[in-house]
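Peer 1: got a predicted structure here, sequence first:
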Amino acid sequence: MNKPLTPAPQRAEPALTAHRPTREEAEAAVRTLLLWAGDDPAREGLVDTPARVARAYEEFFSGYREDPVELLARSFEETEGYDEMVVLRDIRLESHCEHHMVPIIGRAHVAYLPAGRVVGISKLARVVEAYARRLQIQEKLTSQIANSINDVLQPRGVAVLIEASHQCMTTRGVHKPGVSMITSRMLGAFREDAGLRREFLSLTRGGTPAPEA
C-alpha cells in the first residue's frame, strides 16, 4: 500500500536573504563578466551568450526548486517483510563547486536498510540530483543526501558514498587531472556494524560480498 510518511523534522536550509535578480539583470551580469574577461559581448558569437548562460544556470541549479523531503515522503509498505539492504549504485552526479562555480562530476552510491517501508528507487536518484544541482562542497552534499533519507524514511541505517572529480582542481590551481575525491556518510546500522559497511563497499565496487568467517 502506498502511503505518505509523516516526515521527521528537517534541518533548515539557509534562507535566501538577498533579492533574486530578474533574468534581465542576470544577463547583464554575464555581459559584465564577458567584458571583464577581455571580450566583446556585442560581437556575433557572444551576442546571445548571456541568454544562453541564464538558461543554463536554470538547469545547473534547478535543485534549489526541488524539495528532497517531498520526494521521499511517499513510500510503500507491501514489502513481504523485506529488510535487507537496498542499494542504488552509479548514480550520475553533476554539481558545481561553491568556491569557483566550476563542475563537479562523479557518481553516488546510496543504500538503506528498510524498517517496514521502501521508497521508489527513482526517488533516491532524484534526491541526489536535488542536492547536487546546487552550489556545493562534496562533504556537505554527501551528508545532505544521507541525512534526508535517514530523517524522512527513518530506516535502520543509511550509507552514501560519492566519488567525484573537481574541475576547480583539474582545470585551474594545481592542475591535477585524473584525481578523484571520495566521501562517505554512514548512519545507524552502517555506522555501528563494520561487516555491514564492508558489504556496502563491496557491492558499490561491483562485487558480491564475501561470506563472513
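Peer 2: Thanks, I have it.
Peer 1: make it CA atoms for all contacts and neighbour counts henceforth
Peer 2: OK.
Peer 1: which SS state does residue 163 fall under?
Peer 2: Following DSSP: H, G, I helix; E, B strand; the rest coil, the label given to residue 163 is strand.
Peer 1: number of nearby residues for it?
Peer 2: Residue 163 has 18 neighbours, counted by other C-alpha atoms under 10 Å.
Peer 1: got a list of what the closest residue in space to it that isn't next to it in sequence touches?
Peer 2: Nearest residue to residue 163, sequence neighbours excluded (C-alpha to C-alpha, 6 or more residues apart in numbering): residue 182, at 4.5 Å. Residues counted as contacts of residue 182 (C-alpha atoms under 8 Å, 6 or more residues apart in numbering) are 161-164.
Peer 1: for the chain, which segments count as helices?
Peer 2: 23-37, 49-60, 68-72, 121-132, 138-153, 167-170, 189-192, 194-204 (DSSP state H).
Peer 1: adding distance to residue 4 and mean neighbour count, write these out as a markdown table.
Peer 2: Below are the helices of the chain laid out as a markdown table (distance: least, C-alpha to C-alpha, whole Å; neighbours: other C-alpha atoms under 10 Å):
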| stretch | distance to residue 4 | mean neighbour count |
| --- | --- | --- |
| helix 23-37 | 37 | 15 |
| helix 49-60 | 29 | 15 |
| helix 68-72 | 9 | 20 |
| helix 121-132 | 14 | 21 |
| helix 138-153 | 10 | 21 |
| helix 167-170 | 40 | 18 |
| helix 189-192 | 24 | 17 |
| helix 194-204 | 28 | 17 |
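Peer 1: figure out which of those is closest to residue 88.
Peer 2: helix 121-132 (7.3 Å; C-alpha to C-alpha).
Peer 1: okay, pairing it with this:
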Amino acid sequence: MSAVDRDRIAAAVAEILAAIGEDPARPGLETTPARVAEAYAEFFSGIGRDAADDLGDPVPLEDGLTAETVLLRDIEFRSVCEHHLLPFIGTAHVAYLPGDTVVGLGRIPRMIETLASRPQVQERLTEQIADTLVAATAARGVLVVLDASHACVTTRGARQSGSTTVTVAARGAYTEPAARAELITLIGRGVA
C-alpha cells in the first residue's frame, strides 16, 4: 500500500494558491493546504490496495442451493477523474451469476470503494469492478452499470449540470443480449 505524502501535497496546494494570485497565508486559506492533503489521502486511499481482498473468501453454496442472479442496485460511489483531478459521483449497479460460491453482499461496495479511491476514468472503473468480481469469485456472469456525474462536465467547459455518463461492462453469461436486457430492466425498474 502506498502512503500519501501529506506534507508534499500541502506544499503543492500552497504553491497552486500562490500561482492563481492568492496568499496561502491569509485567514481562510492558511489551513487549506493541510485540509486538501487530508482529503486527498482519503480520495486516493485505494492506491496500492488489492480490491479483491475486500471481497474476502467466497462462501460455498449450501448443498442443493443454486444461485441465480445476485443484483445489488444503487451502490453510491465517488472517484476523482485522472484528467482534471475533479470528482465524479455516481451509482453502481452490480449483478453476478455465481458459480459454486457467493460473496457477502456488503463486500461488493467495499471493493468498489477501493477501486474508486484512486485516480480513475469511469470506463476503466467499470471494467475493473467486473474483472475483479470475476477473478475473485469465478462468477459465470457479471454485469456492471455505472451512472455518474462528472465535475469536469458539470462545472467547467460545457457546464452541463444535469448530465450523467453511463458505462457498462459485461462478462460471461451476461454478454448474451437477452440476459443483459433483463438485468438492465431490473436495474431501471427498481423492483426485482
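Peer 2: That came in fine, so what should we check first? As the structure is a computational prediction, the values presented were derived from the model and not from experiment.
Peer 1: switch the helices of structure 1 over to TSV; also include distance to residue 97 of structure 1.
Peer 2: Shown next, in TSV, are the helices of structure 1 (distance: least, C-alpha to C-alpha, whole Å):
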stretch	distance to residue 97 of structure 1
helix 23-37	18
helix 49-60	12
helix 68-72	20
helix 121-132	10
helix 138-153	8
helix 167-170	7
helix 189-192	28
helix 194-204	25
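Peer 1: centroid-nearest residue for structure 2?
Peer 2: Centroid-nearest residue in structure 2: residue 116, 3.4 Å away (criterion: C-alpha atoms, centre = their mean).
Peer 1: columns distance to residue 118 of structure 1 on top of the contacts of residue 182 of structure 1, output as TSV?
Peer 2: Formatted as TSV, the contacts of residue 182 of structure 1 follow (distance: C-alpha to C-alpha, whole Å):
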residue	distance to residue 118 of structure 1
161	20
162	22
163	25
164	27
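Peer 1: in structure 2, what residue sits furthest out from the centroid?
Peer 2: Most distant residue from the mean C-alpha position of structure 2: residue 26, 35.8 Å away (C-alpha atoms, centre = their mean).
Peer 1: what lines up with residue 175 of structure 2 in structure 1?
Peer 2: Counting by TM-score structural alignment, residue 175 of structure 2 corresponds to residue 191 in structure 1.
Peer 1: for the aligned residue in structure 2 for residue 179 of structure 1, list the residues it contacts.
Peer 2: Aligning on TM-score structural alignment places residue 179 of structure 1 opposite residue 163 in structure 2. Each residue near residue 163 of structure 2 by C-alpha under 8 Å, 6+ apart is listed here: 149, 153-154.
Peer 1: tell me, stretch 123-133 of structure 2 lands on which residues of structure 1?
Peer 2: So stretch 123-133 of structure 2 is aligned with residues 139-149, judged by TM-score structural alignment.
Peer 1: what does that stretch contact?
Peer 2: Taking C-alpha under 8 Å, 6+ apart as the rule, stretch 139-149 of structure 1 contacts 10, 68-69, 72, 127-128, 131-132, 158-162, 183-187.
Peer 1: count of neighbours near residue 62 of structure 2?
Peer 2: For residue 62 of structure 2, using other C-alpha under 10 Å, the count is 10.
Peer 1: swap in residue 159 of structure 2?
Peer 2: Counted by other C-alpha under 10 Å, the residues lying close to residue 159 of structure 2 total 12.
Peer 1: now the residue nearest to the match of residue 175 of structure 2 when sequence neighbours are not counted: how far from residue 183 of structure 1?
Peer 2: Nearest non-adjacent residue to residue 191 of structure 1, counting by C-alpha to C-alpha, 6+ apart: residue 197, 7.3 Å away. Distance, residue 197 of structure 1 to residue 183 of structure 1, using C-alpha to C-alpha, to the nearest Å: 14 Å.
Peer 1: residue 155 of structure 1 too?
Peer 2: In this view, residue 155 of structure 1 and residue 183 of structure 1 are 21 Å apart by C-alpha to C-alpha.
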